[in-house]
Structure formats: structure tokens, C-alpha cells
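Visitor: Below is the structure, and that's it, no one-letter string:
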């Protein structure tokens, strides 16, 4: 049997054979489901994190606070390209910066960012 045929069979088996609404489950889920604004913000974070370069930046900032020049040298990219990625990461509150004279140093906004990164790696490797 071909792989495509097996996948179609799996999809067919995953569908219900009858139409029935389990009202008790529906009521519980409606009461507890995450609100649309929060889901919209989550989607924005996942969209920003869907770029491998941004993930590399997050990974680097997990290890050390860095300036644009450091990140550009690490990733072998131009400073304007890195600045573009940093802007996206800042807008979603994944990173923050502090100024020291003319230099801006970037770091993770909080410990949750590292936790998300680590959880994703754990999920991939399981």
C-alpha cells in the first residue's frame, strides 16, 4: 500500500461516523477557552518565531546579552538585517534592550522566552 493511501486511510479513520454534539463538553470548553485577543497575540508571537534567524537570535540571547554588532558577526549578517529582526522580536516583547552610551544591548525580555524555546526543543526531540 502506498504511503499516500495510508495517510488518506488514517484521515478517514479520524473522522466521526455520526454527527452528535456533546453539549456538556461544549459548555465546559466554551467557558474555559482562551479569549480571542490572547490567541491573536499568541499567533503574532508564533509568527515572529517562525523565522530561523530570529530563533538563532533568541538562542544567542539565551546565552548572553549582545549588541547588534555582536549578533551580526555571530550570524554573519549585516547590521541592518539584524536590526530588522530585532525590531520584530521587540514588538512582540520577546526581547528588550538597554543603552550603555551609544551601544544598545539586547537580552531576553523574561525567563518565559527561554522556557518556550526549551519546550519546543524537547517536543522536537521526543
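Guide: That came through fine. Only a predicted model underlies this, so the values are computations on that prediction, with no experimental measurement involved. Numbering: from 1, shown residues only.
Visitor: Could you use CA atoms for every contact and neighbour count after this?
Guide: Will do.
Visitor: Would it be right to say that residue 96 lies in a strand?
Guide: Yes: counting by DSSP: H, G, I helix; E, B strand; the rest coil, residue 96 is part of a strand.
Visitor: Measure how buried the spatially closest residue to residue 78 that is not a sequence neighbour is and give me the count.
Guide: Spatial nearest neighbour of residue 78, excluding adjacent residues (Cα to Cα, 6 or more residues apart in numbering): residue 72 at 5.7 Å. Using other Cα atoms under 10 Å, residue 72 has 18 other residues around it.
Visitor: Structure two is appended below for comparative analysis:
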């Protein structure tokens, strides 16, 4: 239930502002992808994985050592991150290497970390 300080005391819609704002909204699909991305970042191990990959490519074993959880758990997290197109993989011989999918992921992570540090 909303508290009194969380809502207007009277109901008065500025139709021009509402219409203008609605026109600028991305599609529902875009917001679903955004929510999935933030959901992935909501897990501290996945956030650590992304941070670990921010400046370098690492194999699954290296990521497991950095994050401090089992290789099996890392593989599950990496599968989720790969499905969401946040990381990409490359196989070399018997080794599987991961890196961030693109610069946007690095920027998003840096922005979120900066925000976290200011609390």
C-alpha cells in the first residue's frame, strides 16, 4: 500500500507530458531484455564474473578461482550470461575462454559499480 508521501494529494494528469513520455518509451520487448540484464546482475557471483571479464578473457577454471565457487557453478552462471548475450565464448583446444560480449556491458557494469560506491 502506498504511503501518503508517495502519492499526489489530488489526481491531476498532465496529458501533454504523459503523451510525450509514452511516445519516447522503447518497446515492451526492450524493457524485458533490460529487466533480464539487471536480473543477471542482481546475482553477486554473476556480477563478479562480469567484472572479472571486464579487461581480459579468462577460461572457466580461472573464473572459478577468481570468484571462489566451483567450476560447475561458474559454468551454470556463464550459460545464463551467454544466453543473455552478456558474455561470449571461444574454444581453443580443450579450453573454453570467456569475455564480455561488447563494450556496452563493460560500461553498464562500471556505471552500476560507481553507483554502488556512492551509497
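Guide: Cool, got the structure. None of these values were measured; they are calculated from a predicted model.
Visitor: Got a TM-score for the pair?
Guide: The TM-score (TM-score structural alignment, normalised by the length of structure 2) is 0.91; 117 aligned residues with a Cα RMSD of 1.5 Å.
Visitor: What helix or strand is the residue nearest to residue 78 of structure 1 located in?
Guide: If you go by DSSP states H and E, residue 72 of structure 1 is part of helix 68-75.
Visitor: Next one: the residue in structure 1 that residue 33 of structure 2 lines up against from residue 114 of structure 1, what distance?
Guide: Under the alignment by TM-score structural alignment, residue 33 of structure 2 pairs with residue 41 in structure 1. Residue 41 of structure 1 sits at a distance of 18 Å from residue 114 of structure 1 (criterion: Cα to Cα, to the nearest Å).
Visitor: more neighbours, those two?
Guide: Taking other Cα under 10 Å, residue 41 of structure 1 and residue 114 do not tie; residue 114 has more neighbours (18 against 12).
Visitor: after superposition, how close is the next helix or strand after the helix holding residue 72 of structure 1 to structure 2?
Guide: Counting by DSSP H and E, the next helix or strand C-terminal to helix 68-75 of structure 1 is helix 79-91. Following superposition, helix 79-91 of structure 1 is found to deviate from structure 2 by 0.5 Å on average (mean Cα distance after the TM-score superposition for structure 1).
Visitor: The helix holding residue 72 of structure 1 maps to which residues in structure 2?
Guide: Mapping helix 68-75 of structure 1 onto structure 2 (TM-score structural alignment) gives residues 60-67.
Visitor: So which residues of structure 2 form helices?
Guide: Taking DSSP state H to define them, one finds helices in structure 2 at 15-24, 28-41, 44-52, 60-67, 71-83, 103-117.
Visitor: To residue 95 of structure 2, which of these lies closest?
Guide: helix 60-67 (8.1 Å; Cα to Cα).
Visitor: Could you name the helices and strands sitting against the closest one?
Guide: Packing partners of helix 60-67 of structure 2 (3 or more Cα pairs under 8 Å, 6 or more residues apart in numbering; DSSP states H and E): helix 44-52, helix 71-83, strand 95-100.
Visitor: mind listing what whatever residue of structure 1 lines up with residue 90 of structure 2 touches?
Guide: Correspondence of residue 90 of structure 2 to structure 1, assessed by TM-score structural alignment: residue 98. For residue 98 of structure 1, the contacting residues are 104, 105, 106, by Cα atoms under 8 Å, 6 or more residues apart in numbering.
Visitor: let's see it at 10 Å
Guide: 65, 67, 104, 105, 106, 107 (Cα atoms under 10 Å, 6 or more residues apart in numbering).
Visitor: since we're on the closest residue to the second one other than its chain neighbours, how many residues are nearby?
Guide: Okay, so that is residue 67 of structure 1. When the adjacent residues along the chain are set aside, residue 67 of structure 1 lies closest to residue 105, with 4.5 Å between them (Cα to Cα, 6+ apart). By other Cα under 10 Å, the residues close to residue 105 of structure 1 number 17.
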